[in-house]
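Chemist: I would like the atomic coordinates for the input below:
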Amino acid sequence: MENLEKEFRMPRIGDQAPDFESVTTTGKLVFSEYNRGSWVILFSHPADFTPVCTTEMTGFAKEKEFFAAHNTKLMGLSIDSIHAHIAWVNAVYDKTGVLFEFPIIADIDMKVAKLYGMLQPGESETAAVRAVFMIDPLGKVRFVMYYPLNVGRNMEEIKRSLLALQTSDEYKVAMPLDWKPGEKVIIGAPKTVESLLERKESDLEMVDWYLAVKSI
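Modeler: A predicted model of the protein is given here:
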């Protein structure tokens, strides 16, 4: 049982993203090279030619300009062959005009799915759950989200979370509940009496001494 759990263990927030080399719909890729200098959203879907997955992949494809504008690359995965992937890409393009231009990993041997804990035996041992990993330009896992096979992801939440992480990195702040770009952010609580007094004299909007917000 311990070995099985280890095999399906997912990378945790703060871990270095496991590296791998795979065949994809854009050619053979080494993940660490693809990740270098940019954010990557690595996401899995259960299978090609399935209804929920088609809506999700189409959603990612339609947002390509948003992700490009925020230095973020996409990479999909399912436990299907490269031929199934290409046929699916072609079918969706023919029917909707939407082209999946980002790489989709052909993970027929389940190597990457196991490496990232995308296979969860209680749900399925042969289909990846709907996992989302956000990996920063230094290769560190910063965000992990899982959905079951029968529930599609929320694209707005994925975009919001990416912007929150990038804003937090840039300004060294935190985000409150339901934060959206343009809204006030949270400043870290003081850790000394001196910084507490400085805060009391600042122009920060203070709910209490430990909870202060500002616009950026």
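Chemist: make it CA atoms for all contacts and neighbour counts henceforth
Modeler: Will do.
Chemist: Mind naming the longest helix for this structure?
Modeler: Assignment by DSSP state H gives helix 155-171 as the longest helix of the chain.
Chemist: in it, what's buried?
Modeler: I158, S161, L162, L163, A164, L165, Q166, T167 (16 or more other Cα atoms under 10 Å).
Chemist: what about the residue nearest to the last one when sequence neighbours are not counted, how many residues close to it?
Modeler: What that stands for is T167. Distance criterion Cα to Cα, 6 or more residues apart in numbering; nearest residue to T167, sequence neighbours excluded, is V173 at 7.6 Å. V173 has 17 neighbours, counted by other Cα atoms under 10 Å.
Chemist: Look up how far Y210 lies from V173.
Modeler: Relative to Y210, V173 is positioned 13 Å away (Cα to Cα, to the nearest Å).
Chemist: shared neighbours of those two, anything?
Modeler: Common neighbours of V173 and Y210, using Cα atoms under 8 Å, 6 or more residues apart in numbering, are G188.
Chemist: so E7 touches A113, yeah?
Modeler: No - at 10.0 Å, E7 does not count as touching A113 under the criterion of Cα atoms under 8 Å.
Chemist: The two - which one has more neighbours?
Modeler: For E7 versus A113, neighbours defined as other Cα under 10 Å are more numerous around A113 (26 against 15).
Chemist: any idea how far that one is from E125?
Modeler: Distance, A113 to E125, using Cα to Cα: 10 Å.
Chemist: Second chain to compare with the first, below:
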Amino acid sequence: MIYNSSINNINQPERTFEPITIGRLAPDFVALSTQGYIRLSDYRGKWVILTSHPQAFGAVSTTEIISSAQNYPRLSEQNIEIIGLTTDNIYSILAWINDIYQNTGISIPFPIIADTDLALSEMYGMISPDRMFGVTVRSTFIIDPSGRIRAVITLPVSTGGNQEELLRILDSILVNENYNLHTPANWKPGDPLVVPNPVSYEEMVSRAENSESLGYYCPFWYLCYTYLNSNNISSPPGQTNNNISSR
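Modeler: Just a heads-up that it's a prediction; the model follows:
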């Protein structure tokens, strides 16, 4: 369980929340944002990236917000929305995004929630129970169109998020969802994919005997690579055409 326990609020009623885990429904909420009140469930049918920032006007958070804004057009084209969150009040956040615009010309096209009472931060486990940090950690939740959490990324306040890694994770999830294939270590779109392990003896034998016709390269009986658009892959990964996008 996630507990709201701190020496600073020891006399306050303790709130408990279900742990945020991959596969569960993302807790719904209505919250004030830079685009008015928003409800998470109104985003059903879209992929959602819910991401927290420790504070407005934070140096690292500013780089994250700008990077997200620059990536927003290509995300939006693929039915992916972004929701930001900080624990500052709405006026501070509005002043922050206006300052970004005045200095860079970059508008922030997605809402940023003002979680001043920490309700969402605690609900989503963005504040550690031992209060190692006095602010929210950098947490990102990838939520699918049905409202389920598909990935959770948590970073310390000193480490900015990597947009390319976030997009890579999204690509990986979509590859699995659309093609029932897995992605190996250090995978990037266009690289070979991993076929799920065989679940029966017959499948194992069939894979070994028909790997070439299946378009598999199998260095081990339990590890086979393939490409999305390949009917035959007879050479190891890295020696074939990698210019294949997963989308």
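Chemist: Kindly name the residues of structure 2 that line up with the longest helix of structure 1.
Modeler: Helix 155-171 of structure 1 lines up with residues 163-179 of structure 2 when matched by TM-score structural alignment.
Chemist: mind listing the helices for structure 1?
Modeler: Assigned by DSSP H, structure 1 shows helices spanning 2-7, 31-35, 51-62, 64-69, 82-96, 111-115, 155-171, 193-200.
Chemist: so how far is stretch 24-38 of structure 1 off the chain centroid?
Modeler: With Cα atoms, centre = their mean, to the nearest Å as the basis, stretch 24-38 of structure 1 stands 15 Å off its chain's centre.
Chemist: Compute the first-to-last residue distance for that stretch.
Modeler: 19 Å.
Chemist: Give me the buried positions along it.
Modeler: Across stretch 24-38 of structure 1, burial judged by 16+ other Cα under 10 Å covers T24, T25, L29, F31, S32, N35, S38.
Chemist: Put together a markdown table for those, with distance to M75 of structure 1 on each row.
Modeler: Listed next are these as a markdown table, based on distance: Cα to Cα, whole Å:
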| residue | distance to M75 of structure 1 |
| --- | --- |
| T24 | 9 |
| T25 | 10 |
| L29 | 10 |
| F31 | 9 |
| S32 | 12 |
| N35 | 10 |
| S38 | 12 |
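Chemist: out of the residues you listed, who's nearest A189 of structure 1?
Modeler: Nearest to A189 of structure 1 among the buried residues of stretch 24-38 of structure 1: S38, at 30.3 Å, using Cα to Cα.
Chemist: From Q163 of structure 2, how far off is the most centrally placed residue in structure 2?
Modeler: Closest to where the C-alpha atoms of structure 2 average out (Cα atoms, centre = their mean) is I142, at 3.7 Å. I142 of structure 2 sits 13 Å away from Q163 of structure 2, going by Cα to Cα.
Chemist: now swap in R138 of structure 2 and tell me
Modeler: As judged by Cα to Cα, R138 of structure 2 and Q163 of structure 2 stand 13 Å apart.
Chemist: What of L120 of structure 2?
Modeler: As judged by Cα to Cα, L120 of structure 2 and Q163 of structure 2 stand 23 Å apart.
Chemist: follow-up on the earlier one: from the chain's centroid, how far away is the match of helix 155-171 of structure 1?
Modeler: On Cα atoms, centre = their mean, the centre of stretch 163-179 of structure 2 falls 9 Å from the chain's centre.
Chemist: Next, the mean deviation of it compared to structure 1.
Modeler: Following the fit onto structure 1, the mean deviation recorded for stretch 163-179 of structure 2 is 0.9 Å by mean Cα distance after the TM-score superposition for structure 1.
Chemist: What does M134 of structure 1 correspond to in structure 2?
Modeler: Aligned by TM-score structural alignment, M134 of structure 1 pairs with I142 of structure 2.
Chemist: Tell me if I'm right that its match and I149 touch.
Modeler: Yes - proximity of I142 of structure 2 to I149 meets the contact threshold set by Cα under 8 Å, at 5.9 Å.
Chemist: wait, what's in contact with A151 of structure 2?
Modeler: For A151 of structure 2, the contact set (Cα under 8 Å, 6+ apart) comprises I22, F141, I142, I143.
Chemist: how about it, what's its match in structure 1?
Modeler: So A151 of structure 2 corresponds to F143, using TM-score structural alignment.
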